[in-house]
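Participant: Show me how the following folds:
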Amino acid sequence: QLRRVSYAIKNSSTKLLPRWREIWFPERIMPRDVKTRWNSTYDMLVFAIDYQAVLNKMTDERSLNLQDYELNRKEWRLASELRDILKDAALYFSRDAIPSLTMVIPAMDHIDEVLATNITSANYSHAIRSALSVGKCTLNRYYSKTDFSETYRIAMGE
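Facilitator: Presented below is the predicted three-dimensional model:
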């Protein structure tokens, strides 16, 4: 829902964007979630949760035709949980260090630890824990690919 409302607001120059500016600061436009930008989901979630009252007001305003994008309490809670999960990765990968191949496995180990810890955490809903399980399976596939990578073995000094 947040992806869709972000896209709708950003791409509406005639109706939604002017209303957004009336309700809130003109300088702040909701970030879009872009598949090719690894951190964009986190940025969008942080923004949406910070501006939850504004987004609720816009989706509630019938003249804007955004009712389909309205989030209920459960969906907002899921968005908050997902933001919290993605925060670790966002902060870890936003460091000043220049990414290199030798950082891959330590990064994957860190992600694996976060996933494994949170999959069983009662702090997160079933939906988030299920998504974490899928993420762990995907990560395990990537782990198995490093076993066959000569470039990786050379970088790690094996």
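Participant: Going by C-alpha atoms from here, please, whenever you check contacts or count neighbours.
Facilitator: Fine.
Participant: mind listing the helices in this structure by residue range?
Facilitator: Counting by DSSP state H, the segments of the chain that form helices are 2-10, 16-23, 40-50, 52-60, 73-93, 104-119, 126-146, 150-155.
Participant: one more, for comparison:
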Amino acid sequence: VTRGEDTDESSDEDDDERSANEDEDSFENGDEDERGDDEGEDEDADEYELDPDQAASDALTIDKLEAKARKSSNISENDLKFGRTTLSKLHSLTKRIHNSPTLTDDLAELCKKHDRKPLKVIKSVPTRWNSVAMESKRAIYLRAPLDSLVTLPRHNSTRGRGRKLKSLKLSQMQWQMLEQLAPILSHFLNATERMSVSKQPLLHNVILIINILEAMLKKAANDTNLHPLVRYGVTLGRDVLNKYYSKTDESIMYRCAIHEFPLPPRGPIQLTMF
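Facilitator: Coordinates of the predicted model:
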């Protein structure tokens, strides 16, 4: 992926992005209707809900780290807008499909046409851990059906009320950025699932998993094949991770747990352990 304008965008790209950005504030603030169930994904909602105070503290931390990172990067406001618009478009599209039985049925039919399992979209929720990872992964699998869905004439009629669905069509560059971001996010999803197992001692895994995530982020940050925005986001993620990593020094329990539950002598830990 290269930076710059996407030549596949239509002439009304600016209007499309403005339409997608209408939902950006609701995505960041978490509207009430964002908390519905999606094919069982919210079955254990309480377990994965973020504490409001912790979320606010994390947001402040990220803002400070981002301000620092911006000073030493060549990421422009247009670059950041492109990234926000990509996620906003995806969220707006999945939200609209999720709330429409007609769109859901049409998507299922298009899945058959494109040789895809008729899966439903997953709608991200700002206050839910890893929901963007799940939303992105599912959308990438359904890319062909989704691209066909947003161009169906009946969902873009001038007589219909509301926004035309084609305004939420992701460009080739936006899809490519999501495809680069999704594998990185999946590591955090897998780590969360690993640390959410019940009736097992897990404290001894904390530092190990942070080490694996940190190494993964470092590798991605140095990967020149990735979109600059992805590398920029990865760098910020690594800064946040290391901030909380340092907090393990405030308690002896983590290292005591490692001592009590040593890893079996199998050689170096593989980064693919997730």
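Participant: follow-up on the earlier one: which one of the helices of structure 1 lies closest to residue 34 of structure 1?
Facilitator: helix 40-50 (5.9 Å; CA to CA).
Participant: which outside residues touch the closest one?
Facilitator: Applying CA atoms under 8 Å, 6 or more residues apart in numbering, the external contacts of helix 40-50 of structure 1 come out as 2-3, 30-34, 55, 76, 79-80, 82-83, 86-87, 90.
Participant: Separate out the buried members of the residues you listed.
Facilitator: Among the contacts of helix 40-50 of structure 1, the ones that count as buried by 16 or more other CA atoms under 10 Å are 2-3, 30-33, 55, 76, 79-80, 82-83, 86-87, 90.
Participant: what two of these are the furthest from one another?
Facilitator: Farthest pair in those (CA to CA) is 55 and 90. Separation: 23.5 Å.
Participant: Can you tell me which of the contacts of helix 40-50 of structure 1 is closest to residue 135 of structure 1?
Facilitator: Among those, and counting by CA to CA, the member closest to residue 135 of structure 1 is residue 86, at 11.6 Å.
Participant: what lines up against residue 25 of structure 2 once you look at structure 1?
Facilitator: Under the alignment (TM-score structural alignment), residue 25 of structure 2 pairs with nothing in structure 1.
Participant: Can you get me a residue count around residue 124 of structure 1?
Facilitator: Residues near residue 124 of structure 1, counting by other CA atoms under 10 Å, number 19.
Participant: how near is the equivalent of it over in structure 2 to residue 103 of structure 2?
Facilitator: Under the alignment (TM-score structural alignment), residue 124 of structure 1 pairs with residue 226 in structure 2. From residue 226 of structure 2 across to residue 103 of structure 2, the span is 33 Å (CA to CA, to the nearest Å).
Participant: Please apply the same query to residue 201 of structure 2.
Facilitator: From residue 201 of structure 2 across to residue 103 of structure 2, the span is 44 Å (CA to CA).
Participant: How about residue 259 of structure 2?
Facilitator: When residue 259 of structure 2 is compared with residue 103 of structure 2 (using CA to CA), they lie 54 Å apart.
Participant: Between those two, point out the one with more neighbours.
Facilitator: More crowded of residue 259 of structure 2 and residue 103, by other CA under 10 Å: residue 103, with 16 against 11.
Participant: Now do stretch 238-258 of structure 2: distance from first to last residue.
Facilitator: Terminal-residue distance, stretch 238-258 of structure 2 (CA to CA): 23 Å.
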